[in-house]
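Asker: all I have is the shape, not the residue letters:
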């Protein structure tokens, strides 16, 4: 049998060790990333911009709104409904409002620019004009006033994680919003102190659709408005209540 020199043995061992290290690194990278980047490393500004572009084209959806704490001049504490804006804004659903000091459950219909609700007398609808005294649902899908505008104007966006919302994978992004955008969307008039740099967090679908799945804004200390969206593209029909 041919005897190997000590130098040859050392050389072969070094080559084998190097191969193992390289193989290990390759396997580790594949397992960790699978060829795609983590949401935490994504471009927050680009993601928000794409979400704003998509939101501006959404013609209908389901929305659930909840209010935690106390938000000035906002009567609604919970809303669950459907809204579409083609050919005109139409919405139907239920809402809980604070009347005096008591929560009151009601139904609402938005059609022909007017919000009708039975909050004052269950089963009997009254005309509340544009609905601003309750909640102006027409702002949501308005590209110039609603969710699309808020996304377009979101300041200092930063990816802070990822989360499943109702089975949809999302990228969670934090930022701040202006007083005008928050006042329009939340329907709350803010004091100059509260209006500065309103904390805003958005959850944007990471499945390639860039749908806005959830948004949380804190217009005042100890007051939070949360909206969760689904059924994008839904067409809603309604008739004026008798």
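Answerer: Thanks, I have the structure now. Note that the structure is predicted; figures quoted are calculated from it, not measured.
Asker: alpha carbons only for contacts and neighbour counts from here, please
Answerer: OK.
Asker: okay, now residue 176: neighbour count?
Answerer: Other residues near residue 176 number 20, with proximity taken as other CA atoms under 10 Å.
Asker: tell me which helix or strand it sits in.
Answerer: strand 168-177 (DSSP states H and E).
Asker: elements contacting that strand?
Answerer: Other helices and strands packing on strand 168-177, by 3 or more CA pairs under 8 Å, 6 or more residues apart in numbering; DSSP states H and E, are strand 155-165, strand 198-205.
Asker: wait, what's in contact with the closest residue to residue 140 other than its chain neighbours?
Answerer: In space, and not counting its chain neighbours, residue 140 is closest to residue 146: 4.5 Å by CA to CA, 6 or more residues apart in numbering. Listed by CA atoms under 8 Å, 6 or more residues apart in numbering, the contact partners of residue 146 are 139, 140, 181, 184, 185.
Asker: residue 149 is in contact with the first one, correct?
Answerer: Pointing back at residue 139 there. No. Between residue 139 and residue 149 there is no contact under CA atoms under 8 Å: 10.1 Å.
Asker: right, and the helix or strand after the helix or strand harbouring residue 116?
Answerer: Here residue 116 sits within strand 114-117, counting by DSSP H and E. As assigned by DSSP H and E, the chain's next helix or strand after strand 114-117 is strand 126-127.
Asker: what's next to that next one, contact-wise?
Answerer: Residues from elsewhere that reach strand 126-127, judged by CA under 8 Å, 6+ apart: 114, 115, 116, 117, 118, 120.
Asker: now do stretch 230-241
Answerer: By CA under 8 Å, 6+ apart, stretch 230-241 touches 58-63, 82-84, 86, 90-92, 109-111, 116, 125, 213.
Asker: what subset of these is buried?
Answerer: Those of the contacts of stretch 230-241 that meet the buried threshold are 58-63, 82-84, 90-92, 109-111, 116, 125, 213, by 16 or more other CA atoms under 10 Å.
Asker: here's the one I want to compare it with:
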């Protein structure tokens, strides 16, 4: 009987120690405040001078001629900066693969055949103006600063980068500066870096069932050189 009491006491003491140790372990991470994350991300975008970007359109969105773009951007090289890359445009129901170069005050566009065609940058929005992405008055920073009711939903990984997912809504007029032709206000989600500056990794704007636009940003502030095509 005495031995049993000793064993019971030792077991009770052991459980108490374990319970005490468990209470000192950190609880699940508390998600940061949505508005503060969005404010920090908008500020961080001000330090972005170059980046690799991608735009992907899912579903049939009337009025939106861009189906996909990928390339490199820089604020250097002229009043509109510079950009180069490839894309897919919807022209009268036909999908056309293009190459583009934005250098100085001219957008150079090349289809599947032929040479580059010159388009004055003032008219480039009829196709797509890539300089909008980093423009604080038209691009990602503007969308961030205009986001309504931002709410932090989760911590996730996007392309291997830990990020906070923040959701909200954005007005058509604001989003239309970045992606011309959007049909309405949109639900929007931003994935912001969880470590270091809260730079956006990805954004998804949703307009209806099966209708969305993804914008991705990477290789921030890596050197980008853009020259007019020869």
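Answerer: That came through, no problem. Here the structure is a predicted model, which means the values were calculated and not measured.
Asker: returning to what we had before: mean neighbour count, the helices and strands packed on strand 168-177 of structure 1: which tops it?
Answerer: Highest mean neighbour count among these (mean count of other CA atoms under 10 Å): strand 198-205, with a mean of 24.
Asker: average offset of the next helix or strand after it relative to structure 2?
Answerer: Note on strand 198-205 of structure 1: by DSSP H and E, the next helix or strand toward the C-terminus is strand 212-220. Compared with structure 2 after the fit, strand 212-220 of structure 1 shows a mean deviation of 1.7 Å (mean CA distance after the TM-score superposition for structure 1).
Asker: strand 212-220 of structure 1: what's the following helix or strand?
Answerer: Assigned by DSSP H and E, the successor of strand 212-220 of structure 1 is strand 223-230.
Asker: any buried residues in that next one, and which?
Answerer: Going by neighbour count (16+ other CA under 10 Å), the buried part of strand 223-230 of structure 1 is 224, 225, 226, 227, 228, 229, 230.
Asker: looking at structure 1, which helix is longest?
Answerer: helix 6-33 (DSSP state H).
Asker: just want the angle from the helix or strand following that helix to strand 198-205.
Answerer: Moving toward the C-terminus from helix 6-33 of structure 1, the next helix or strand (DSSP H and E) is helix 44-55. Angle, helix 44-55 of structure 1 to strand 198-205, by axes from the mean of the first three to the mean of the last three CA atoms, to 10 degrees: 70 degrees.
Asker: what range in structure 2 matches helix 44-55 of structure 1?
Answerer: Alignment note (TM-score structural alignment): helix 44-55 of structure 1 is matched to residues 34-45 of structure 2.
Asker: ok, now stretch 137-153 of structure 1?
Answerer: The aligned range for stretch 137-153 of structure 1 is 130-146, by TM-score structural alignment.
Asker: the match of helix 44-55 of structure 1 vs structure 1, average distance?
Answerer: On superposition with structure 1, the mean distance recorded for stretch 34-45 of structure 2 (mean CA distance after the TM-score superposition for structure 1) is 0.8 Å.
Asker: buried set for that stretch?
Answerer: Under the neighbour-count criterion of 16+ other CA under 10 Å, stretch 34-45 of structure 2 has 34, 35, 37, 38, 39, 40, 41, 42, 43, 45 buried.
Asker: out of those residues, who's nearest residue 22 of structure 2?
Answerer: When those are compared for distance to residue 22 of structure 2 (CA to CA), residue 34 wins out at 30.2 Å.
Asker: how far away is the closest one from residue 7 of structure 2?
Answerer: 52 Å (CA to CA, to the nearest Å).
Asker: go on, residue 225 of structure 2?
Answerer: In terms of CA to CA, residue 225 of structure 2 sits 75 Å off from residue 7 of structure 2.
Asker: got it, and residue 45 of structure 2?
Answerer: From residue 45 of structure 2 across to residue 7 of structure 2, the span is 63 Å (CA to CA).
Asker: ok, residue 183 of structure 2 next?
Answerer: 73 Å.
Asker: comparing those two, which residue is more hemmed in?
Answerer: Taking other CA under 10 Å, residue 183 of structure 2 and residue 7 do not tie; residue 183 has more neighbours (15 against 12).
Asker: measure that one to residue 172 of structure 2 for me?
Answerer: Using CA to CA, residue 183 of structure 2 is found at 7 Å from residue 172 of structure 2.
Asker: same question, residue 136 of structure 2
Answerer: 17 Å.
Asker: hmm, back to that, okay if I get the contacts of residue 146 of structure 1 as TSV plus neighbour count?
Answerer: Output for those, formatted as TSV (neighbours: other CA atoms under 10 Å):
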residue	neighbour count
139	19
140	24
181	20
184	18
185	22
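Asker: ok, those residues in structure 2: which stay?
Answerer: Contacts conserved in structure 2 for these, counting by both residues aligned by TM-score structural alignment, their matches' CA atoms under 8 Å: 139, 140, 184, 185.
Asker: name the nearest residue to the alignment partner in structure 1 of residue 211 of structure 2, ignoring sequence neighbours.
Answerer: Matched by TM-score structural alignment, residue 211 of structure 2 corresponds to residue 223 in structure 1. Spatially, and ignoring its direct neighbours in sequence, residue 223 of structure 1 is nearest to residue 69 (4.5 Å; CA to CA, 6+ apart).
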